[in-house]
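Colleague: generate coordinates for the sequence data below:
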Amino acid sequence: MVVGAFLPPVYLRVRANRRRRAFDDALPDVLQLISGALSAGLSLAQAVDTVVREGPEPIASEFKRVLVEARIGMPIEDAFDGVAARFQSKDFAWTVMAIRIQRQVGGNLAELLNTVAATMRERAYLRRQVRTLSAEGRFSAIILCAMPPLFALFMLFSNPDYLAPLVADIRGWALIATAAAMMTVGTVAMSRLVKVEL
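Modeller: Now for the predicted structure:
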């Protein structure tokens, strides 16, 4: 029952995060593809259709849905907003905002998308640099958080009499609860220290 209650949401969250990362990683190349199609004289809808035929997943299938929604009367910017909301992609939400503004005030959309794609690539490069530089801190945090429960598990199997007073007395349970609370606070603090938002 425990596995059935907790495993499916965890599995779906992992798959969703993987799909979201694939979307964000492929987005600059897709914007470059749309920009090239626009420079060749195609409309925005035709450029999106080019992505559907030649682009990577999961963007190709999502843009196919955009085309279907556009054909039944939804403005293409609103359909793009739906994609940004489903993937929780701030980068694509900013791209849609730029497209919406450009279509209202005019300008070269192909050049705008090229600029946005270049900015996304620079941000991705900076994000990878930060992740590399913070790897030591993250690894230290994982080791520090894993050591107490692993050591307790080791002692439970190697010398159970040593841990018996901890679970046989109410004061032992109070100590366990205090240690768990301190571990939680420490884990949250370390995760915030090594997490850098870009």
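Colleague: please make it C-alpha for all contacts and neighbour counts, starting now.
Modeller: OK.
Colleague: and the residue lying farthest from the centre of the chain, what helix or strand is that in?
Modeller: Relative to the centre of the chain, the most outlying C-alpha is that of Asp161, 45.4 Å out, by C-alpha atoms, centre = their mean. Element membership for Asp161 (DSSP states H and E) is helix 160-168.
Colleague: for that helix, name the packing helices and strands.
Modeller: Helix 160-168 sits against helix 135-158, helix 170-194, with contacts defined as 3 or more C-alpha pairs under 8 Å, 6 or more residues apart in numbering; DSSP states H and E.
Colleague: measure how it sits relative to helix 135-158, angle-wise.
Modeller: With axes from the mean of the first three to the mean of the last three C-alpha atoms, to 10 degrees defining the directions, helix 160-168 sits at 100 degrees from helix 135-158.
Colleague: what does helix 160-168 rub up against?
Modeller: The set of residues external to helix 160-168 that reach it, using C-alpha atoms under 8 Å, 6 or more residues apart in numbering, is 155-156, 172-173, 175-176.
Colleague: one more sequence to fold, the one below, so I can look at both together:
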Amino acid sequence: MSPLVAGALLGLVAALGLVLVVARLTVPRRPGIEDRVLPYLRDLTPARRTPAAGAPGSAVALLGPVLRRAADGVERVLGGAPSVRRRLARAGSTLTVHELRVQQVQWGLAGFALAAAAGLLRSWTHPGAAAPLLVACAAAFGSGVLLRDQRLSAQVRRRESAMLAEFPTVAELLALSVSAGEGPVGALDRVVRRSGGELSRELGDLLARVRTGEPIADAFDRLAATTGLGVVARFAHGIAVAVERGTPLADVLHAQAADVREAGRRALIEQASRKEIAMMVPVVFLVLPTTVLFAFWPGLIGLSLSY
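Modeller: Predicted structure coming up:
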């Protein structure tokens, strides 16, 4: 190992030790009012900790203030808190924007540690300059931060795909309940109790807001404004208009369920047409050569034997 790399490692270890000491000194020694009261209320209200919190004296608790400050720095660099808040709501997550930023810092630190370990192992066999290693570690930290953001987007897409798959069945059940004489709130209650899934959980939250006093039209308008699916937004707008103006709700729900099924059928046909060339690849490059080989191989063997 070159002296430059050894000095860089010693400096990194010393800096990490100083950070741990300063972080521990900045933590108040006396427990807060929440920590003193919650043990006596544990049966009534479960204690809720942020991702940066941990048991007293643990490494996570020591690094909690540092993680929070790093999360604030990530928020200043990336920004877009309203967009992140909307995506968290669409993903059905209970995290706040700050808690997500803390998780992004943790993912970035994990990437930094992996890159640093790989760089150190390589430096023992191939000593070189420390600058490329630092650049790779910084790139790994940024990749970890962005990877957590991409995972949130993937969670949003997965949840909305599940909601779209559930929508026709839920709409038909609502239409049947309304046709049987149930009101909108009673139909929602029956469908939510009899079904399970992302859309039914979303409707369960809506039903809870309605039971706390929010008008049903306003609750559905709020659902239409927060969802990222146009189908669910039209469904919510249709119910809100039907409740306000007294139009037949069952016909609206049946029509929307039929529209969603037809849209899914069209999307499946379009996907199959786009995959047509890819579906021909195994036929052309695997099945056809094997068939030609089986057809001509006996003749080639016979010609070679005749000569």
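Colleague: as JSON lines, the helices and strands packed on helix 160-168 of structure 1 with distance to Gly106 of structure 1 and mean neighbour count would be great.
Modeller: Conversion of those to JSON lines gives the following (distance: least, C-alpha to C-alpha, whole Å; neighbours: other C-alpha atoms under 10 Å):
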{"stretch": "helix 135-158", "distance to Gly106 of structure 1": "44", "mean neighbour count": "13"}
{"stretch": "helix 170-194", "distance to Gly106 of structure 1": "42", "mean neighbour count": "14"}
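Colleague: what about those helices, which gets the closest to Asp25 of structure 1?
Modeller: Between Asp25 of structure 1 and those, the shortest separation by C-alpha to C-alpha is 20.3 Å, and it involves helix 135-158.
Colleague: now the closest one, how far from the centre of its chain.
Modeller: Computed by C-alpha atoms, centre = their mean, to the nearest Å, the separation of helix 135-158 of structure 1 from the middle of its chain amounts to 26 Å.
Colleague: list of residues touching it?
Modeller: Here helix 135-158 of structure 1 makes contact (C-alpha under 8 Å, 6+ apart) with 162-163, 183, 187, 190-191, 194.
Colleague: how about Ser195 of structure 2, what's its match in structure 1?
Modeller: Alignment note (TM-score structural alignment): Ser195 of structure 2 maps to Gly55 of structure 1.
Colleague: stretch 10-23 of structure 1 vs structure 2 - mean distance after superposition?
Modeller: After superposition onto structure 2, stretch 10-23 of structure 1 lies on average 0.7 Å away from the residues it aligns with, using mean C-alpha distance after the TM-score superposition for structure 1.
Colleague: packing partners of the longest helix anywhere in structure 1?
Modeller: Ranked by residue count and defined by DSSP state H, the top helix of structure 1 is helix 2-39. Counting by 3+ C-alpha pairs under 8 Å, 6+ apart, the packing neighbours recorded for helix 2-39 of structure 1 are helix 44-54, helix 59-71, helix 109-133.
Colleague: the longest one maps to which residues in structure 2?
Modeller: Residues 249-273 of structure 2 are where helix 109-133 of structure 1 lands when matched by TM-score structural alignment.
Colleague: so for that stretch, what gets flagged as buried?
Modeller: Buried positions in stretch 249-273 of structure 2, judged by neighbour count with 16 or more other C-alpha atoms under 10 Å: 249-250, 252-254, 256-257, 260-261.
Colleague: can I get those residues in a markdown table including distance to Ala175 of structure 2?
Modeller: Formatted as a markdown table, the entries for those read as follows, by distance: C-alpha to C-alpha, whole Å:
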| residue | distance to Ala175 of structure 2 |
| --- | --- |
| Leu249 | 7 |
| Ala250 | 5 |
| Val252 | 8 |
| Leu253 | 6 |
| His254 | 6 |
| Gln256 | 10 |
| Ala257 | 9 |
| Val260 | 14 |
| Arg261 | 15 |
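Colleague: ok, so of those residues, who is nearest Ala233 of structure 2?
Modeller: Taking C-alpha to C-alpha as the measure, Ala233 of structure 2 lies nearest Gln256 of the buried residues of stretch 249-273 of structure 2, at 11.1 Å.
Colleague: if we ignore the residues flanking it in sequence, what's nearest the closest one?
Modeller: Spatial nearest neighbour of Gln256 of structure 2, chain neighbours left out: Phe235 (6.9 Å); criterion: C-alpha to C-alpha, 6 or more residues apart in numbering.
Colleague: corresponding residue for that neighbour in structure 1?
Modeller: Across the alignment, which pairs residues by TM-score structural alignment, Phe235 of structure 2 is matched by Thr95 of structure 1.
Colleague: what's the straight distance from one end of stretch 74-86 of structure 2 to the other?
Modeller: 18 Å (C-alpha to C-alpha, to the nearest Å).
Colleague: which bit of structure 1 covers it?
Modeller: Counting by TM-score structural alignment, stretch 74-86 of structure 2 pairs with no residue of structure 1.
Colleague: next one: stretch 212-226 of structure 2
Modeller: Across structure 1, the stretch matching stretch 212-226 of structure 2 (TM-score structural alignment) is residues 72-86.
Colleague: give me the contact list for the matching stretch.
Modeller: Counting by C-alpha under 8 Å, 6+ apart, stretch 72-86 of structure 1 makes contact with 45, 62, 66-67, 69-70, 90, 92-93, 96, 99-100, all of which sit outside it.
Colleague: for the residues you listed, pick the one with the most neighbours.
Modeller: Comparing those on neighbour count, Val66 comes out first with 25 neighbours (neighbours: other C-alpha atoms under 10 Å).
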